[in-house]
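*Asks:* Fold the following for me, if possible:
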Amino acid sequence: MSGVGRLAGKVALITGAGRGIGLAATKRFLAEGAKVVLADIDLSAAQKDAELLKEQYKDSVTFIRGDVAKEKDVKASCQLPLEKWGKLDVALLNAGVSHLLQPWLTTDESVLDRILAVNVKGPWLGMKHSAAAMIASPHKGKGCSIVLTSSVASLYGHPAFSAYVASKWAVRGLGLAGAQEFARHGIRVNTVQPGATDTRVFWDAAPGGMQDKVAMGALNVMGRLADPGEVASVMLFLASDEASFMTGSTVAVHAGATPT
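*Replies:* As a prediction, this is how the structure comes out:
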């Protein structure tokens, strides 16, 4: 299925594509005509979906296992679109992890190390190698788009979530710096700030007393969690040529959540 759609003719890389927002974005990108490389450290959770996508989209979808905190894995993921389809147009650097809400004074250093490795080093490496792959493509980067997944936590603080908040503010900064550095190549860089979304990353942060989805929905004015597809729709827009005059933007998808 190619030749029609908002991403027709585009080649995309999506990290953290094995579940949640990344998997939802993969489905949207493919449906809109893109060829997509799915990258994740664990694709087992998406095995059933992967088989269905492969059956439906044939050679327009391929998979690679990799750790976004390891440069050799990131480089391999970013080079695969060039090797398979001759170019890279879109990189959705979505992979991320969270941690259980816990007081700053009792948070172990290992928690911070893991969060920064995946959530900050990951997109830093992803931007480095995806931009290089875009510039090495026949279009030399012109018309390309990098989309980063930050968080509503990058718009304000959150108690008992210090490591995660720090990492997502950093992602926002990476997006702003990348927009300035890669504009001369024609590469746009924008950042999405999802609010409370029904994903494993979100629920991994919730202690036992917060497992009630109705209660969690009170975090925003719409009184519910986002479906991953709702966030993926915004990512699709930023990846497409419809957002051709957007770079350095931070786009909140948080149902009116504001700091208190």
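*Asks:* use CA for all of it now, contacts and neighbours both
*Replies:* Will do.
*Asks:* Next, count neighbours for residue 148.
*Replies:* 25 (other C-alpha atoms under 10 Å).
*Asks:* Touching the one helix or strand it maps to from outside, list them.
*Replies:* Using DSSP states H and E, residue 148 maps to strand 144-149. Residues outside strand 144-149 that contact it (C-alpha atoms under 8 Å, 6 or more residues apart in numbering): 88-95, 123, 127, 134, 171, 175, 186-194, 235, 238-240.
*Asks:* Out of the residues you listed, name the ones that lie in strands.
*Replies:* 90, 91, 92, 93, 187, 188, 189, 190, 191, 192, 193, 194 (DSSP state E).
*Asks:* need these in a markdown table with neighbour count and distance to residue 99, can you?
*Replies:* Compiled in a markdown table, the ones in strands among the contacts of strand 144-149 are given as follows (neighbours: other C-alpha atoms under 10 Å; distance: C-alpha to C-alpha, whole Å):
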| residue | neighbour count | distance to residue 99 |
| --- | --- | --- |
| 90 | 30 | 29 |
| 91 | 28 | 25 |
| 92 | 30 | 22 |
| 93 | 28 | 19 |
| 187 | 25 | 32 |
| 188 | 31 | 30 |
| 189 | 31 | 27 |
| 190 | 26 | 25 |
| 191 | 28 | 21 |
| 192 | 26 | 20 |
| 193 | 22 | 17 |
| 194 | 24 | 16 |
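*Asks:* One more, please, to line up against the first structure:
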Amino acid sequence: MDPLLDFTGKVAVITGAAQGFGQLLAQELAKRGAKLVISDINKTGVLKVADDIAATGASVIAMACDVSKNDDCKAMVATAIENFGRVDIGVNNAGVAHEFMPLHEIDESIMDSQFAINVKGVQFGMRHQIQQMLQQGEGAILNVSSMAGISGAARGSAYAMAKHAVIGLTKTGAVEYGRNNIRINAICPFFTLTPMVTNFADQEQQKRMSKGAPMNRLGEPKEIVAMMLMMLSPANTYMTGQCIAIDGGVSAQ
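*Replies:* Okay, the predicted model is just below:
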């Protein structure tokens, strides 16, 4: 196996792994030798993903996790340590969107939900992942932000608010823990054909959304996960504090 994509023996924890990026990343890491602890608020879904991965012979544990609860995030890391002895990779992927609406119609309940899951959920994950990585003397964390985290997002202001906060957490963590050999980066996808998009946008809406990209289409999950693998690669040892846009050219405009 190419050393760039060899994760043999690495222990990864991934939130939001019942579908979308989390599910596909878990499958790809397992193919490359990683041991996994995967979680989702959808326990039935994440157990099914784990069963499929385990059938390939990979080591995987699935558990329910509400990332808005600190104790759930702590338990996930503790499970990895108890079963595999360490945490090499933390992927804070779980997140939620909200219905498209203008900023002046966003109420407090929407902002509270966005902050609880998309911001606190990332910080809780980082908190416990970093504590273990400090003991190990190394580790890599990847947070899932969005193009809405590095630009404006018309009719998605609360989501943009939260995803901008993920960028702040990522850059600050990279500065604080770089000397400890802990790399912390974020990925910022444009609209991608995961359930988060397809559940909110019908075919006509997706066509309109795709016109915002010079490549004139939405992203495919496998395209985003390919970059996630590169960012997490054990050979990628000098990259930290970066927020990488995978956007079909949107940010070049």
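*Asks:* Just give me how far the strand holding residue 148 of the first structure sits from the chain centre.
*Replies:* Put simply, strand 144-149 of the first structure sits 8 Å off its chain's centre (C-alpha atoms, centre = their mean, to the nearest Å).
*Asks:* try stretch 8-18 of the second structure
*Replies:* 11 Å.
*Asks:* Check the ones in strands among the contacts of strand 144-149 of the first structure and tell me the two furthest apart.
*Replies:* 187 and 194 (22.5 Å; C-alpha to C-alpha).
*Asks:* Disregarding residues adjacent in the polypeptide, which is nearest to residue 195 of the second structure?
*Replies:* Leaving aside its chain neighbours, residue 195 of the second structure sits nearest to residue 20 (6.5 Å; criterion: C-alpha to C-alpha, 6 or more residues apart in numbering).
*Asks:* Identify the residues contacting the counterpart of that neighbour in the first structure.
*Replies:* Per TM-score structural alignment, the equivalent position to residue 20 of the second structure in the first structure is residue 20. By C-alpha under 8 Å, 6+ apart, residue 20 of the first structure lies in contact with 198, 199, 200, 228.
*Asks:* What are the boundaries of the strands in the stretch 151-260 of the first structure?
*Replies:* 187-194, 250-253 (DSSP state E, counting those that start in this stretch).
*Asks:* How much space separates residue 95 of the first structure from residue 124 of the first structure?
*Replies:* According to C-alpha to C-alpha, to the nearest Å, residue 95 of the first structure stands 12 Å off from residue 124 of the first structure.
*Asks:* the more surrounded of these two?
*Replies:* Counted by other C-alpha under 10 Å, residue 95 of the first structure and residue 124 do not tie: residue 95 has more neighbours, with 27 against 21.
*Asks:* which SSE is the nearest residue to residue 70 of the second structure once chain neighbours are set aside in?
*Replies:* For residue 70 of the second structure, ignoring the flanking residues on the chain, the nearest one in space by C-alpha to C-alpha, 6+ apart is residue 124 at 5.5 Å. Using DSSP H and E, residue 124 of the second structure sits in helix 121-136.
*Asks:* Contacts for that helix next, please.
*Replies:* 67-70, 73-74, 77, 86-88, 90, 92-94, 139, 141, 143, 166, 169, 180, 182.
*Asks:* let's go with 6 Å and repeat that
*Replies:* 67, 68, 70, 73, 74, 92, 139 (C-alpha atoms under 6 Å, 6 or more residues apart in numbering).
*Asks:* Same check on stretch 168-176 of the second structure?
*Replies:* 184, 185, 240, 241.
*Asks:* With distance to residue 46 of the second structure as extra columns, can I get those residues in TSV?
*Replies:* Conversion of the contacts of stretch 168-176 of the second structure to TSV gives the following (distance: C-alpha to C-alpha, whole Å):
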residue	distance to residue 46 of the second structure
184	25
185	25
240	29
241	29
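*Asks:* Please identify the one among these that lies nearest to residue 249 of the second structure.
*Replies:* Closest to residue 249 of the second structure, out of all of these and judged by C-alpha to C-alpha, is residue 185, at 20.1 Å.
*Asks:* give me the number of residues near the closest residue to residue 5 of the first structure other than its chain neighbours?
*Replies:* Once flanking residues are discounted, residue 5 of the first structure sits nearest to residue 32: 4.2 Å by C-alpha to C-alpha, 6+ apart. The number of residues packed near residue 32 of the first structure is 21, by other C-alpha under 10 Å.
*Asks:* which ones are touching residue 32 of the first structure?
*Replies:* Contact analysis of residue 32 of the first structure by C-alpha under 6 Å, 6+ apart lists 5, 6, 7.
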